[in-house]
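got a structure for you, letters missing:
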């Protein structure tokens, strides 16, 4: 397995082996789980080369404590990847190597996608996402890059990023992977106690109830329904539940036939923030 810590060395390596070959890319912040591995498997199936980046990007955190507590499990991550395929190329750079002493975000406009939900709750987050991805795309020059639908807003923003920046990479969205109890797989789940991890199954259960409720009720009534459901679960703090147009991410005020809507949720349990979403078709 090839593991690189410096972008110059990775670029040189890819230049030497990638002639005429399609590169698939899976950018991550580590603490890998089955959802990440599913992205790698899809890349391995569809490309001659697959690159995985493991980099906890400081510019997309608007909460310093969250950055400090973000799980870092590099040794375990490498072991998981090696068991999947020794052909995967791993890029694990330092902050200095990526940012060259200037750890700041550039500013990005995503045609309003950045102003909804996560953008409202986490100022500057999507500037940080755009900053690191433009850097990584320039280093790897992937034919295709793979992102999970758990971060559905991020997926739409990355598609807009490559369109507006004229980046020649196809963005592939992949289904949410869930734990046996329905909890969306996330690196942050590692910070939950076992009891909270089990109790957090209620998030997906409520989303599924909301989807059924939405069939015969308005957006406002469905949002109130979700709020009331969480009143029965005092260990959770509901930050938001919104129903939005999948394409524009604008809130759904009145249902329009043939439009695709999605329910988005963010909740806290044990002071750990979890997000999830569901198609409201």
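That came in fine, so what should we check first? Owing to the predicted nature of the structure, the values given are computational and were not obtained by experimental measurement.

CA only for contacts and neighbour counts going forward, please
Noted.

may I see the buried residues of stretch 240-254?
Neighbour counts over stretch 240-254 (16 or more other Cα atoms under 10 Å) mark 240-246, 249-252 as buried.

give me the subset of these lying in strands.
240-245 (DSSP state E).

tell me the one of those nearest residue 266?
residue 240 (5.5 Å; Cα to Cα).

tell me who's in contact with that closest one.
Residue 240 sits next to 117, 264-267 when contact means Cα atoms under 8 Å, 6 or more residues apart in numbering.

burial of the closest residue to residue 26 other than its chain neighbours, as a residue count?
Using Cα to Cα, 6 or more residues apart in numbering and skipping residues adjacent in sequence, the residue nearest residue 26 is residue 52, 4.9 Å away. By the criterion of other Cα atoms under 10 Å, residue 52 has 25 neighbours.

now do the SS call for residue 52.
strand (DSSP: H, G, I helix; E, B strand; the rest coil).

CSV please, covering the ones in strands among the buried residues of stretch 240-254 and showing distance to residue 99.
CSV is the format used below for those (distance: Cα to Cα, whole Å):
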residue, distance to residue 99
240, 33
241, 35
242, 35
243, 36
244, 35
245, 35
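
of all those residues, which comes closest to residue 20?
Nearest member of those to residue 20, counting by Cα to Cα, is residue 245, at 38.6 Å.

show me what contacts the nearest residue to that closest one once chain neighbours are set aside?
Spatial nearest neighbour of residue 245, chain neighbours left out: residue 261 (4.6 Å); criterion: Cα to Cα, 6+ apart. Applying Cα under 8 Å, 6+ apart to residue 261 gives the contacts 243-246, 252, 279-281.

and of those residues, the nearest to residue 31?
Of all the contacts of residue 261, residue 279 has the smallest distance to residue 31: 26.5 Å, by Cα to Cα.

what residues are up against the closest one?
If you count contacts by Cα under 8 Å, 6+ apart, then residue 279 has 211, 260-263 around it.

the same query, at a cut-off of 6 Å, please.
The contact partners of residue 279, by Cα atoms under 6 Å, 6 or more residues apart in numbering, come to residue 262.

any idea how far it is from residue 134?
29 Å (Cα to Cα, to the nearest Å).

likewise for residue 89?
19 Å.

burial check on residue 61, number of neighbours?
Neighbours of residue 61 (other Cα under 10 Å): 19.

ranges for the helices of the chain?
Counting by DSSP state H, the chain has helices at residues 7-17, 34-46, 64-69, 74-84, 95-99, 118-121, 125-140, 152-164, 194-199, 202-214, 219-231.

hold the first one in mind and look at this next one:
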């Protein structure tokens, strides 16, 4: 940490240092907005920062690549780390004459004093699980992911004590799960209604959701990466026209396969593989039964989500379906 880049924004590397700053904010009755990130910032992250700047007296952003949400075979060591640039773009943010107030930049030892192992079976210490909510959707493909997310966000909420916290809609299951966690753990900073979900930021040219992992995509991979969201839009169209769940998902799956064939015909050096496309209830993430779709169409929003491998890069995306969807954001 002695080689930190220079920054006009105060940087705190320990919880003790940060808490001194936070006590002053409490004493001055100032609200604190919080944006947790793993760095490699893009405009999706910055949209969360700008929302926080607009709604709070002070805004804190954390940068911490969390080992507990990477399984042993995943990309922890190669995850993009661009701290100097991250600090530069943060310093450029300004809303209503307010700029980011602090960056929390802890080490792994600071966040996991007892150490941390990527293999769950080797882990020792205190971890947080949201039972029954972390096994579906993304949790089905990444069984230990939400355990790692819930653990680190609990730690961050305890350290930062934010008035408001902001998460991107691209990671919709994560955002809803964290709201549930905050409710169950009786947290006051933030309270459940102060965990905000901000719309996904997309590339204006092709609707690809912005993600730090997009940096992994090859030139050919970048050309086909919008396939996932386009397939979800196909399913959304069938849903809007009264289609059943199976009709929606079959149409989306067929669309992906069509794009795979088109990529081969165009000679693109890329391998696309669909992980899943599914519909889940917002309330509990349970898989939507095909027979229940008429009721859900009228009463509750549902999550239409998917994951697509583009070579070694796994992309995720989602669309909230239903007239009541906005009330969940």
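On my side now, so go ahead. Keep in mind the model is a prediction, meaning the values are calculated, not measured.

got a TM-score for the pair?
The TM-score (TM-score structural alignment, normalised by the length of structure 1) is 0.95; 281 aligned residues with a Cα RMSD of 1.6 Å.

on that earlier part again, who has more neighbours, residue 89 and residue 134 of structure 1?
Higher neighbour count among residue 89 of structure 1 and residue 134: residue 89, with 22 against 16, using other Cα under 10 Å.

format the helices of structure 1 as a markdown table; extra columns: distance to residue 109 of structure 1.
Below are these laid out as a markdown table (distance: least, Cα to Cα, whole Å):
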| stretch | distance to residue 109 of structure 1 |
| --- | --- |
| helix 7-17 | 27 |
| helix 34-46 | 27 |
| helix 64-69 | 24 |
| helix 74-84 | 33 |
| helix 95-99 | 21 |
| helix 118-121 | 12 |
| helix 125-140 | 8 |
| helix 152-164 | 8 |
| helix 194-199 | 36 |
| helix 202-214 | 30 |
| helix 219-231 | 28 |
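
and the ones you listed: which comes nearest residue 274 of structure 1?
helix 202-214 (9.1 Å).

against structure 2, where does the closest one fall?
Here helix 202-214 of structure 1 aligns to structure 2 at residues 227-239, judged by TM-score structural alignment.

ok, residues contacting that stretch?
Residues outside stretch 227-239 of structure 2 that contact it (Cα under 6 Å, 6+ apart): 248-249, 252, 255.

of all those residues, which comes closest to residue 218 of structure 2?
The closest of these, once distances to residue 218 of structure 2 are taken by Cα to Cα, is residue 255, at 21.8 Å.

what's the matching residue for the residue nearest to residue 245 of structure 1 over in structure 2?
Residue 261 of structure 1 maps onto residue 302 in structure 2, by TM-score structural alignment.

distance of its match from residue 173 of structure 2?
With the distance defined as Cα to Cα, residue 302 of structure 2 ends up 11 Å from residue 173 of structure 2.

just to revisit the earlier point, biggest separation within the buried residues of stretch 240-254 of structure 1, which pair?
240 and 246 (16.7 Å).

my guess is residue 168 of structure 2 meets residue 198, correct?
Yes: counting by Cα atoms under 6 Å, residue 168 of structure 2 touches residue 198, with 4.9 Å between them.

contacting residues for residue 310 of structure 2?
271-272.

hmm, I typed the wrong one, I wanted residue 13 of structure 1.
Residues near residue 13 of structure 1 by Cα under 6 Å, 6+ apart: none.

which residue lines up with it in structure 2?
Per TM-score structural alignment, residue 13 of structure 1 is aligned with residue 21.

ok, how many other residues are close to the counterpart of residue 108 of structure 2 in structure 1?
Counting by TM-score structural alignment, residue 108 of structure 2 corresponds to residue 95 in structure 1. Residues lying near residue 95 of structure 1 (other Cα under 10 Å) number 15.

over to the one 10 residues further on?
Neighbour count for residue 105 of structure 1, taken as other Cα under 10 Å: 19.

equivalent analysis for residue 78 of structure 2, please.
Around residue 78 of structure 2 there are 8 residues (other Cα under 10 Å).

translate it into the numbering of structure 1.
Aligned by TM-score structural alignment, residue 78 of structure 2 pairs with residue 69 of structure 1.

doesn't residue 13 make contact with residue 106 of structure 2?
Yes: the pair residue 106 of structure 2 and residue 13 qualifies as a contact (Cα under 6 Å) at a distance of 4.6 Å.

of these two, which one has the most company?
Counted by other Cα under 10 Å, residue 106 of structure 2 and residue 13 do not tie: residue 106 has more neighbours, with 20 against 15.

what's the distance between that one and residue 17 of structure 2?
For residue 106 of structure 2, the distance to residue 17 of structure 2 - Cα to Cα - is 11 Å.

and for residue 9 of structure 2?
For residue 9 of structure 2 relative to residue 17 of structure 2 (Cα to Cα), the value is 14 Å.

those two: who's more crowded?
residue 9 (16 against 12).

out of the contacts of residue 261 of structure 1, which one sits closest to residue 83 of structure 1?
Nearest to residue 83 of structure 1 among the contacts of residue 261 of structure 1, with distances taken as Cα to Cα, is residue 279, at 33.1 Å.

can you tell me what that closest one aligns to in structure 2?
Per TM-score structural alignment, residue 279 of structure 1 is aligned with residue 320.

quick one: the aligned partner of residue 63 of structure 2 in structure 1 from residue 26 of structure 1, how far?
Residue 63 of structure 2 maps onto residue 54 in structure 1 when the alignment is built from TM-score structural alignment. As defined by Cα to Cα, residue 54 of structure 1 lies at a distance of 9 Å from residue 26 of structure 1.

again, but for residue 237 of structure 1
For residue 237 of structure 1 relative to residue 26 of structure 1 (Cα to Cα), the value is 32 Å.

more crowded one of those two?
residue 26 (22 against 17).

that one maps to what in structure 2?
So, by TM-score structural alignment, residue 26 of structure 1 is matched to residue 35.

pretty sure that match sits against residue 61.
Yes: the pair residue 35 of structure 2 / residue 61 is scored as a contact, 4.7 Å apart, by Cα under 6 Å.
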